[in-house]
Structure formats: C-alpha cells, structure tokens
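J.: need a 3D model of the sequence below.
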Amino acid sequence: MDPVFRALGDPARLALLEELGSRNDQTLFELCVRLINRGHSISRQAVAKHIGVLRDAGLLRLTTSGRTTIHHLDPTMLIEARAWIDHLIKEETP
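T.: You can find the predicted model right below:
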C-alpha cells in the first residue's frame, strides 16, 4: 500500500486522478489542458512524471493506439486502500 499512499500524497497527482475520474480515457495533452484550465500551472513534463508515479502505484493503466497513449483510471488499488482504511477504522470503533 505504500506506493499508493505515496502517490496520493501529492496535490498534483490528486488533481490528475480527479480529472481522470471525471472523464476517463484521456491523452497526456488533454490532461495538461484540463489541469491548466482549472488553474494548475504544471508543465507537460511534470504531468508525465506524475503519471509515471500513478502508473507505478497501480492507479492508472495506459493503452496505446498508434502513436497515441490513452490514460485510464484503474480503481483497483484505490478500492484496496479504502478497504485497508475501513479496517483500521473498524478496529478503532468501540
């Protein structure tokens, strides 16, 4: 779970996940434009780096169509993280 929580610990990566959650299946260019339009000053290179961290944590999957790479939110690890947190909360609740 450590890579997941580390990936979720950055505001830029959270913004990327929100963008993909609101409209899945986006290219790097689309993600950059959407983030900039929402007031984030972030370069394409920074977005690419954050996408790599999210992918390595299992939060994104990528598919390629010709020269275009499409980014997809993969909720599997988020579901596992939520289950882990729910387990902790249940242990603390009397």
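J.: can we go C-alpha only for contacts and neighbour counts from here?
T.: Will do.
J.: what is the end-to-end distance of stretch 56-68?
T.: One end of stretch 56-68 to the other measures 20 Å (CA to CA, to the nearest Å).
J.: report the contact partners of the residue nearest to Leu78 when sequence neighbours are not counted.
T.: Nearest residue to Leu78, sequence neighbours excluded (CA to CA, 6 or more residues apart in numbering): Leu59, at 7.1 Å. Listed by CA atoms under 8 Å, 6 or more residues apart in numbering, the contact partners of Leu59 are Val4, Leu73, Asp74, Pro75, Thr76, Met77, Leu78.
J.: next up, for comparison:
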Amino acid sequence: MSPGHSAAGRGAGRAAGAAPMFAALGDETRLALVARLCAAGPLSTARLAQGAAISRQAIAKHLDVLAGAGLVRRGAGGPGRERRWEIEPRRLDEARRALEQISRRWDEALERLRKAVEEEP
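T.: Purely as a prediction, here's the structure:
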C-alpha cells in the first residue's frame, strides 16, 4: 500500500478536509452561536442577536460563515418571514470524529515517547 493510501494518510486527508469547519469554529462568536443553536434548537437571526454584543447584521455574517463551512443551515421559516437557523448534525459529528482521531494519535505518540524514555539506561 502506498503512503498516500495508508490509514494515517487517509486520516490526514479527513483532518485536512475538516480545516474549514475548524476555522469557522475558531471564532469565539461563531462557536457561541453553534453552542446556542445546539442548546436551544432552531432560532432566527433576530433571536440569536438578542443579548449579543454585536449587531444583527454581524450575527448574520457569522451565520453565513458557519453555513459555508456546513455547520448550520437555514431551516423552515418561523413566525413572520424570517427563517430559522439550525445545526447541521452530520458536520458536527465529522468534527467530533476528527478530534477523536487527533486525540488518539497524540495518545499513541505519548505512549511511544513514554516507552522510549523508560527504555533508556
């Protein structure tokens, strides 16, 4: 099997594919929006802007970034004409799997280091 087709190579490809998602989540405001949508379910932009330190327009721009990364989507409309935003659970699951994979690699690397240190005279 060639290096590009090894399990590690495939995992690296998946992690690289998750980079836009993690870049979107790297912003504190966007991370807070995702957390709020996870906790409260679908919400309109106006509801998401309530109590925020930034404008409704800024919230809308952050939601567009999250949508571009596949983390949220516009759901069915609520009361009035404003549509609600909702989490895209499949993408969050991809993020969780990518983080678990990275965590396993670090655990394996630390275990190899521990063994190497213990074997030295």
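J.: the counterpart of Ala46 of the first structure in the second structure: how many residues sit nearby?
T.: The equivalent of Ala46 of the first structure in the second structure is Ala58 (alignment by TM-score structural alignment). A count of neighbours around Ala58 of the second structure, defined by other CA atoms under 10 Å, yields 15.
J.: quick one on the thing from earlier: tell me how far the equivalent of the residue nearest to Leu78 of the first structure over in the second structure lies from Ala53 of the second structure.
T.: Correspondence of Leu59 of the first structure to the second structure, assessed by TM-score structural alignment: Leu71. When distance is defined by CA to CA, Leu71 of the second structure is 22 Å away from Ala53 of the second structure.
J.: likewise Glu94 of the second structure?
T.: Between Glu94 of the second structure and Ala53 of the second structure the computed distance is 30 Å (CA to CA).
J.: okay, the two: which has more neighbours?
T.: Glu94 (16 against 10).
J.: and the spatially most central residue of the first structure, what element?
T.: With distances taken as CA atoms, centre = their mean, the residue of the first structure nearest its centroid is Leu17 (3.6 Å). Using DSSP states H and E, Leu17 of the first structure maps to helix 11-22.
J.: which strands and helices sit next to the helix or strand following that helix?
T.: Downstream of helix 11-22 of the first structure, the next assigned helix or strand under DSSP H and E is helix 28-37. Packing partners of helix 28-37 of the first structure (3 or more CA pairs under 8 Å, 6 or more residues apart in numbering; DSSP states H and E): helix 11-22, helix 44-56, strand 68-73.
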